[in-house]
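Engineer: got a predicted structure plus its sequence, pasted below:
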Amino acid sequence: MLRLTAALPIVALMALAARAVAQPSPQLEELNALWADISDEDRADLVLVPALAAMDAPPAAARTVVDAAMILPGDPEWGSALAWAGAQPQQDALDAFKSITERRTRYTFAQPYGRAAGDEAVRAGLYVDLGEPELIANAQSGWIAGLERLGALAQIEATRLASEGAGADGADLVLRWIRLARMFADRETFAEKRAALRWMRFGAERLRDLAYLYPDSIDELEMRQLIRSLNDREIMLDRVLLPRAERLAAQELLAITFVERGGPNPETFGPTMARMQSRGRPLRLFAQAARWRQIGQQHGDFFATRDRIEAVFNDWRLRWSLDPRDVVNESPTDYDRLDRGRYMLIATVVPDLGELFDERFALRVELGGTRLALAVRGYRTATGAWPEPIFAVRPRFIPEIPVDPWDPEEKEPYGYIIPMHDGPTDERATPTPHTLRVVSEADAGEGPAMPTPQEIAAWMSRGGPFPTSSQMLSQIARSIPDSVTPQLQRRARQQLLRALTQSGGVSGEIPWWVRRLAEADPNDPRSDDEIVADAALRIQFAPAFKAALLRLAEQESPTLDEIRTGIANVVLGLLASGSASVSAAGGLFGVPSFERVYDDSEFILYSRGPDETDNRAAAVGPGGDDILIWPPLFSLVREQAGG
């Protein structure tokens, strides 16, 4: 009874908070006004909603785009995948998909956010749910899961077509998937744009995968058309803008939960933030309400918070328009410098949009590499030989040779090797094959092992013991490369500045951070501990982590809390980037490191990667130095996994 009585004031405050946002806010109206001028005839979402809603659930082995692309004819899972793809609901979905992805069509994902999407979309779950009451900060897109199913269907159908000799038709489906993802990249939330950029990136690798699997199924003319469809004028990556929803979400909460010319409103700040943080987990509501009441007592006032919101987003907007190597982009962002103790509303609502900068850059690497790889493959099909030098593919297959985005001078093309042709210049030397080592996360680096993922997960989730700073630094020092590149130094400065300007107890805040990130994707079946452990497994070999610890090592006496915070920030960066199977250098699906030896029956194409050094594709993959373009890493991993 005492518990119920104590809870009544909190429940009453929740009701006040709910009434305060019962009607669409000016910020939500502004967000949805962005789509107001799009006619129904041009709306891709109106075509897709009924088709996707009618689809059957995919087989377990083909639930995602990447999983579906892994399956080949002859695999045990192929029969069920093919039967699912061939059923009428899926064929109807393919027809709808094709109708909106013709090359010259002008469809747009113009669905409003929240319940304004319409009853049919809400019933199908194919809309962006803003919760109850509706808040932009609550946005959870049902489209990401829906389009993942559609993408899986497209991959299975593409494999079927290519395996039957219709390689161009299979590649066309993947190209349409890239177009659909590019369309989705114009949506306005961080999660939607991130998903779209990743889908496009994998789509580029998948095109190479089909050309690798079925090299004779695409003729010269078809290959030239495919390459042309991937050029900058078709993809228009430069027109992808930063999302606007998160800025409006922060402004919306500021208007709802603050007293103008004052600070947080005690009647709405704690209850509103608690409701948002407890969404889907009502038992956490009371603890969160108490926590946010305490945060409100230390938070910046209305004008200070408003100014910080504007500064953070204006800074990102400026950087987005600049060259990635511009001196401005080498300095910490306003978001990096944010005092998270004083501006917890911003830290909670606004993700690090800097991640989209990395995704866009990685996509550029993949697109340029894919055009060049397909040109080389097409040249081989047409002439029976590899181009020597690589410029021989121009202009027959490609008008200009793409520059490797990771070349520090931005002048050199991607690395190109014809095994047994490129090597020692000594005429007496015997040509040797090229050994390519695919390095998985688990085998990267040398020296004593770092703490296990379980130890890191235990520390993060329960504040348990951790090695001393001297132990940590000595272990890390043995696995840091001899030279630290400017790229890594820049990343280290950004990571450490964020870590060292952060206030509050590290061990007390991490569990909440982890839970928040775990809730970001309601369809993620992993527990919080599993998510942390997965990130911890990768953190040991993340270049940003090694560089961050090297910077700490340069201090005379780094404290344990500084080391812990540095680790936490890199882990959180990995968590925020999700658990995509294919990273910027490709994902390995748990496959251990392996080697491939190539003679001149194959060619090697690669990007220099984040260290900006040409290592001749000696080590590639998540733990390697260079980014492998050809042979496609995805194809090699499939081969290795299949034995």
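Structural biologist: Noted; the coordinates are in hand.

Engineer: please count neighbours and contacts with C-alpha atoms only from this point.
Structural biologist: Noted.

Engineer: would you map the helices across the stretch 501-643 of the chain?
Structural biologist: Secondary structure of the stretch 501-643 of the chain by DSSP state H, counting those that start in this stretch: the helices cover 506-519, 528-539, 543-553, 560-576, 633-641.

Engineer: put this next to the previous one:
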Amino acid sequence: MRTSSCHWSPLSLTTLAVAATVSIVAPAQRAFAADDYLSKANALYNDVKSNKSADKILFPVLAKIENPPSVLVDAKRSAMLLSTMSDFEKVKPWVDAKPQRDVIDAVKTVTSEEDWKKCFQISQPYGADAVEKIDPELVINKMYTELGEPALLAQAEFLYMKKLDSLELLMHAEANRLVGEGKTADAMDQLVRLCWIGRMMAQREFQTEKSWGLNCMTLALMHLRDIAYRDSRLEQPVLKAEEVRSIVRRLKANAMLGIDRITPPAGNRIAAEQLVAQLMTPGAGPDPERWGPIMARIRSKNRPLRMFSESAKWDGIRGLHANTSETAKRVAGVFDDFALRWGLVPFDPRLKTPSDYAQLDRGKFALVDAMVADLDELAGQRNILTVEAAGTRMSLAAYAFILAQRRQPPDLASTRPAIIDTNDIDPMDPGRKRFLGYVIPPTGKDLQIVVFPEFLGVRTPSFQVLVPSTSYIVYSVGPDGVDNQGRRFTQTVPDDKGDYLIWPPVLSLSRQNLMDSGSLK
């Protein structure tokens, strides 16, 4: 097996707009080239065994999922909404309905194998033609990736991901429902399984798919800690030490989670190579008939009324663009450099040098710019996921210690080996030697901290929190690489006075802050 969200509207209006601009008839050799690159992209999933294709089990069921209640505006909201809140009354009937129960059962099936060498993968090929050969119903229900006509990877519309958004909402809501019923361990199990769905998507080959997967995993880990933290504040915790220890073991860095096995998106590179082959003439430059209309269609996405202005814009760029040979070399250079940087740890000296993309002449190489612009976000998302995963393991290990010993661990190292095999190094530590920060409030005294909350890139106003003397703080030094002693938490924003808070979970603290202000009921 390889160790490897935006949802656009269908292409019908876009296709009509292009047809009104110019009629595109691909020469036979270019049609062959398009099929060749598409085959190359789909071949990336050839090593997934048929009986391990998660999409064959999950997608037919997911196609029937009902639209979520309007109160679930996004996954963060679903994680925030407790079963005791008034808005959850609108959510519970949806969670309990048969189409949604079928999805939850399907998720359980495709996440049943937790050996990463044998686990299920989402291996659906790209394009309606390939999917139609497998299951025509998936195309009818828009559970596939649309590539348009002619089939170009660069104009991929991941139609199936709209239903995945609903799945994510469902799993967070189901976890909160289970907590409300006193089934806290089952709730945590649901979130681990959601994390594995995200891991499958992170294994896919396009930036859009990987980004969804990374964000899904990050929020699942946040919610996992949130549930454990809420349990820790109960007079009589529901969770048992062994149940929490089991979660810690399932999240081992070198097991199913395997963040270091997530590779750069090969699909974006193949898509860029396909565009060069399709839109540029060997020995010359952009094809005058194909360049403007197709680039306009790619860049207009779900805004067909912009097609005409975009086509004129790209026709203007054509005369300034590099020739075919230069463009092909620059595609290779930019993606090779991105792959090199992907394999480096934060604060590696090589990351201080400007990337090939940063030095790109965006006018001369507009095609390359169009295919690479969103990729830089992935590295940041992966770094945050790495911190969240390490922090989740260590903070849950500390909680398992408390449940077993009825006292706080004097340090995180005390959780080894009874609960955790290895203490995690802080992924944000420049020297890669320091463990995650750990603070116990003074005996009998609460400790005040300041939190600048952030969820997946969205910041909200800061607030102060008193950490009870019976709890503890787990944190990373954050993106500035400086230990600020765990008092002020600025999360992902580089700051010379802020760290990255892991425990108490920002999700828990933010929910309580919103409840105190009356913004969440």
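Structural biologist: Good, I have the coordinates. The structure displayed is predicted, hence computed values, not measured ones.

Engineer: kindly provide the TM-score of these chains.
Structural biologist: Remark: TM-score between the superposed chains equals 0.88 [TM-score structural alignment, normalised by the length of structure 2]; 484 aligned residues with a Cα RMSD of 2.3 Å.

Engineer: now for the helices of the stretch 501-643 of structure 1, which one comes closest to residue 352 of structure 1?
Structural biologist: Residue 352 of structure 1 sits nearest to helix 560-576 of all the helices of the stretch 501-643 of structure 1, at 8.2 Å, using Cα to Cα.

Engineer: who touches the closest one?
Structural biologist: Residues outside helix 560-576 of structure 1 that contact it (Cα atoms under 8 Å, 6 or more residues apart in numbering): 351, 460, 468-469, 495-496, 498-500, 506, 510, 513-514, 517, 531-532, 535-536, 539, 544-545, 548-549, 552.

Engineer: which residues does residue 115 of structure 1 contact?
Structural biologist: Contacts here follow Cα under 8 Å, 6+ apart; on that basis residue 115 of structure 1 touches 122, 129-130.

Engineer: what's the counterpart of residue 376 of structure 1 in structure 2?
Structural biologist: Correspondence of residue 376 of structure 1 to structure 2, assessed by TM-score structural alignment: residue 398.

Engineer: for that match, give its distance to residue 489 of structure 2.
Structural biologist: According to Cα to Cα, to the nearest Å, residue 398 of structure 2 stands 20 Å off from residue 489 of structure 2.

Engineer: these two: which has the busier surroundings?
Structural biologist: Between residue 398 of structure 2 and residue 489, counting by other Cα atoms under 10 Å, residue 398 is the more crowded of the two (30 against 27).

Engineer: how much does the helix or strand hosting that one stray from structure 1?
Structural biologist: Secondary structure from DSSP states H and E places residue 398 of structure 2 in helix 376-405. Superposed on structure 1, helix 376-405 of structure 2 shows a mean distance to its aligned partners of 1.1 Å (mean Cα distance after the TM-score superposition for structure 1).

Engineer: buried ones in that helix?
Structural biologist: For helix 376-405 of structure 2, burial by neighbour count (16 or more other Cα atoms under 10 Å) applies to 378-379, 381-403.

Engineer: could I get the contacts of residue 115 of structure 1 as JSON lines with neighbour count and secondary structure?
Structural biologist: Formatted as JSON lines, the contacts of residue 115 of structure 1 follow (neighbours: other Cα atoms under 10 Å; DSSP: H, G, I helix; E, B strand; the rest coil):
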{"residue": "122", "neighbour count": "17", "secondary structure": "helix"}
{"residue": "129", "neighbour count": "20", "secondary structure": "strand"}
{"residue": "130", "neighbour count": "18", "secondary structure": "coil"}
